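> Need a 3D model of the sequence below.
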Amino acid sequence: MRSIKLLIEYDGTHFCGWQRQVEGRTVQEEIEKALEKVIKEPVKIHGAGRTDAGVHALGQTASFHANITVPVDKIPIALNSILPEDISILGASEVDESFHARYAAKGKKYIYQIYNSPLRSPLLRNYAYFVPQPLDIGKMQEAGQYFLGTHDFKGFMASGGSVQDSIRTLYKLDVYFHEKIIKIEVEGNGFLYNMVRIIAGTLVEVGKGKIDPKDIKQIIASGIRDLAGPTAPAQGLYLGEVIY
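The predicted model follows:
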């Protein structure tokens, strides 16, 4: 029995999310089906986190235990020959048997992408949030700094989240702009349900001038969801990296 960690990239457009479901196409199910063909027995994989329908991943990780004889450096090649084109295994490594992709994670990095242009882009419709109004990048950058540190982010959690503890620490929040693309990069020790998308939606409201950057501190402290901005669409979100 070997313990393997996978590094995974996927286009979430045509998936119902990461986690296997009774109905609907999921990333977990596709990878488990491919592994079963390679190993010749059922395998359950554990992802570092769940991504919702339409959310993409540049660096998702998953782990599993199995009697696999394929050399570890050949596992990505073997799986990619079976997997659909919207999933790719970027790497595989052998890990200690106690390793669990979710519970061993120290943090995550997410990227949210906005297409800020008066005219929509058909090529980016599944990969960025289209915002036609001009956005003030400087104000968005200023507002982003108020999210840093340890806070109770319950006002930035969508209904449906089941966690008891909503305190999280953000180490980094940067806003970049290049050729109509705005990227929000967020790194922290953990994230609540839809937290990054709500932060992105709030920063868009700041960019539009509807929320003052200095009000972010008070909005976080209030814990009131309605004071924050809307939940930005799923297609702009990317799981960038899982930190161990």
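> can we go C-alpha only for contacts and neighbour counts from here?
Fine.
> how about the helices in the chain?
Under the criterion DSSP state H, helices of the chain are mapped to 27-39, 75-80, 137-144, 195-208, 215-222.
> Surely residue 169 is in contact with residue 148?
Yes: counting by CA atoms under 8 Å, residue 148 is a contact partner of residue 169 at 7.2 Å.
> need the contact list for the residue of the chain most remote from its centre.
The centre of the chain is farthest from one residue, residue 69, which by CA atoms, centre = their mean lies 31.5 Å away. By CA atoms under 8 Å, 6 or more residues apart in numbering, the contact list for residue 69 reads residue 39.
> and this one, so I can compare the two:
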Amino acid sequence: MGSCGAAGSVRARYLVFFQYLGTDFNGVVAIRGSQRAVGVQNFLEEAAKRLNSVEPVRFTISSRTDAGVHALSNAAHLDVLRRSGQPPFSPEVLTQALNTHLRHPAIRVLKAFRVSSDFHARHAATSRTYLYRLATGCTWPQLPVFERNICWALQTDCLDVAAMEEAAQHLLGTHDFSAFQSAGSPAKSSVRTLRRISVSPGPTSPFVLPHENRRLQFWTLEFESQSFLYRQVRRMTAMLVAVGQGILTPTHVKEILESRDPLGKHQTRIAPAHGLFLKSVLYGDLEDFGPIFS
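Purely as a prediction, here's the structure:
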């Protein structure tokens, strides 16, 4: 669980789960050398300075998220090297210390675990689930102000959910998802296995006034895979929404997937960042690290 550091110090590695509202951040990954753009990681590492580790603490993020994207539960691993004679922090103390010293109210550490020194938060993940929130029956100015940064308001009163579900079937399984990948992806292969897609009515928002309930409907899309390409979820969401609005057909989605062309005329569609949430990151061989959210 630990490795020896300088002068008898013990290096302990932890897996931490954390959540954030992404509105104020330029993504989750730290922005180095900038006074204006900051990532969630910047604040996590600033809080970790108060752990007084012999070596600077760096968070290795499991799942990168873009500017404006949120996370119900993301994950990262970090090493803490305490001075000789000081025992490693317990996971509970580490969690409490990080939360105490976090300087941004939109970030919270959920839980921590001790892991082996060769554990890697990104490579060891066996499943990632993203959730996308939609709203129909109103335009963006009519959306409750509390919902504006956490869902996509569509200019339509309804969605053809049956057609969206039919289109989603073409995306399930192992495919080359090149057509749904944005430029700038570092991935060596564009082949991914999409295990699950669901389209379902979302819960009623507590921020909707009674007289608005009749027309305003929330929807939730969920996507599960071991990993995703850069902006793949937002591009698949945009395509499914176009199907739900009758702009595209389920067959179009199949043709786009098979084209492997990210520059086709329909492939410019991308859902806004603010409706997307990383819901969970799972580690299949580590049963004690069950989902924070189910």
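> quick one: the residue farthest from the centre of the first structure and residue 78 of the first structure, what's the gap?
12 Å (CA to CA, to the nearest Å).
> same check, this time on residue 236 of the first structure
30 Å.
> More neighbours: which of the two?
More crowded of residue 236 of the first structure and residue 78, by other CA atoms under 10 Å: residue 236, with 25 against 17.
> give the contact list for the nearest residue to residue 68 of the first structure once chain neighbours are set aside.
Using CA to CA, 6 or more residues apart in numbering and skipping residues adjacent in sequence, the residue nearest residue 68 of the first structure is residue 39, 5.8 Å away. Going by CA under 8 Å, 6+ apart, residue 39 of the first structure touches 66-69.
> Residue 232 of the first structure: which of those residues is nearest?
Of all the contacts of residue 39 of the first structure, residue 232 of the first structure sits closest to residue 66, with 38.7 Å by CA to CA.
> What residue in the second structure is paired with the closest one?
Matched to the second structure by TM-score structural alignment, residue 66 of the first structure sits across from residue 80.
> next one: residue 190 of the first structure
By TM-score structural alignment, residue 190 of the first structure lines up with residue 227.
> do the same with residue 89 of the first structure
That one, residue 89 of the first structure, aligns with residue 109 by TM-score structural alignment.
> Please name the nearest non-neighbouring residue to residue 91 of the first structure.
residue 7 (5.0 Å).
> Go ahead and confirm the one you found touches residue 61.
Yes: counting by CA under 8 Å, residue 7 of the first structure does reach residue 61; the two are 4.7 Å apart.
> ok, the two, which is more surrounded?
For residue 7 of the first structure and residue 61, the more surrounded residue by other CA under 10 Å is residue 61, and the numbers stand at 28 against 19.
> From residue 218 of the first structure, how far off is residue 234 of the first structure?
Separation of residue 234 of the first structure from residue 218 of the first structure (CA to CA): 26 Å.
> So for the two, which residue has more residues nearby?
residue 234 (22 against 12).
> Enumerate every residue touching residue 107 of the first structure.
Shown in contact with residue 107 of the first structure (CA under 8 Å, 6+ apart): 187-190, 242-244.
> now these: which count as buried?
Neighbour counting over the contacts of residue 107 of the first structure (16 or more other CA atoms under 10 Å) leaves 187-190, 242-243 as the buried ones.
> what do we get in the second structure for residue 241 of the first structure?
Using TM-score structural alignment, residue 241 of the first structure lines up with residue 280 in the second structure.
> Can you report how many residues neighbour its match?
Other residues close to residue 280 of the second structure by other CA under 10 Å number 24.
> Residue 60 of the second structure now?
17.
> Give me the distance between it and residue 283 of the second structure.
Distance from residue 60 of the second structure to residue 283 of the second structure, by CA to CA: 15 Å.
> what does residue 129 of the second structure give?
Residue 129 of the second structure is 12 Å from residue 283 of the second structure, by CA to CA.
> Same question for residue 257 of the second structure.
In terms of CA to CA, residue 257 of the second structure sits 29 Å off from residue 283 of the second structure.
> before we move on, what about residue 48 of the second structure?
From residue 48 of the second structure to residue 283 of the second structure the distance is 24 Å (CA to CA).
> check contacts around the aligned partner of residue 205 of the first structure in the second structure.
Using TM-score structural alignment, the equivalent of residue 205 of the first structure in the second structure is residue 242. Neighbour list for residue 242 of the second structure: residue 248 [criterion: CA under 8 Å, 6+ apart].
> What is the neighbour count of residue 184 of the second structure?
Here the number of neighbours of residue 184 of the second structure (other CA under 10 Å) works out to 8.
> circling back: pick the one among the contacts of residue 107 of the first structure closest to residue 56 of the first structure.
residue 242 (13.6 Å).
> which ones are touching the closest one?
Counted by CA under 8 Å, 6+ apart, residue 242 of the first structure has contacts 48, 59-61, 105-109.
> Filter the residues you listed down to the ones in strands?
Among those, the residues falling in strands (DSSP state E) are 59-61, 107-109.
> Present these as JSON lines; the columns should include distance to residue 123 of the first structure.
Output for those, formatted as JSON lines (distance: CA to CA, whole Å):
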{"residue": "59", "distance to residue 123 of the first structure": "22"}
{"residue": "60", "distance to residue 123 of the first structure": "24"}
{"residue": "61", "distance to residue 123 of the first structure": "27"}
{"residue": "107", "distance to residue 123 of the first structure": "31"}
{"residue": "108", "distance to residue 123 of the first structure": "28"}
{"residue": "109", "distance to residue 123 of the first structure": "25"}
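> With that, I have no additional questions.
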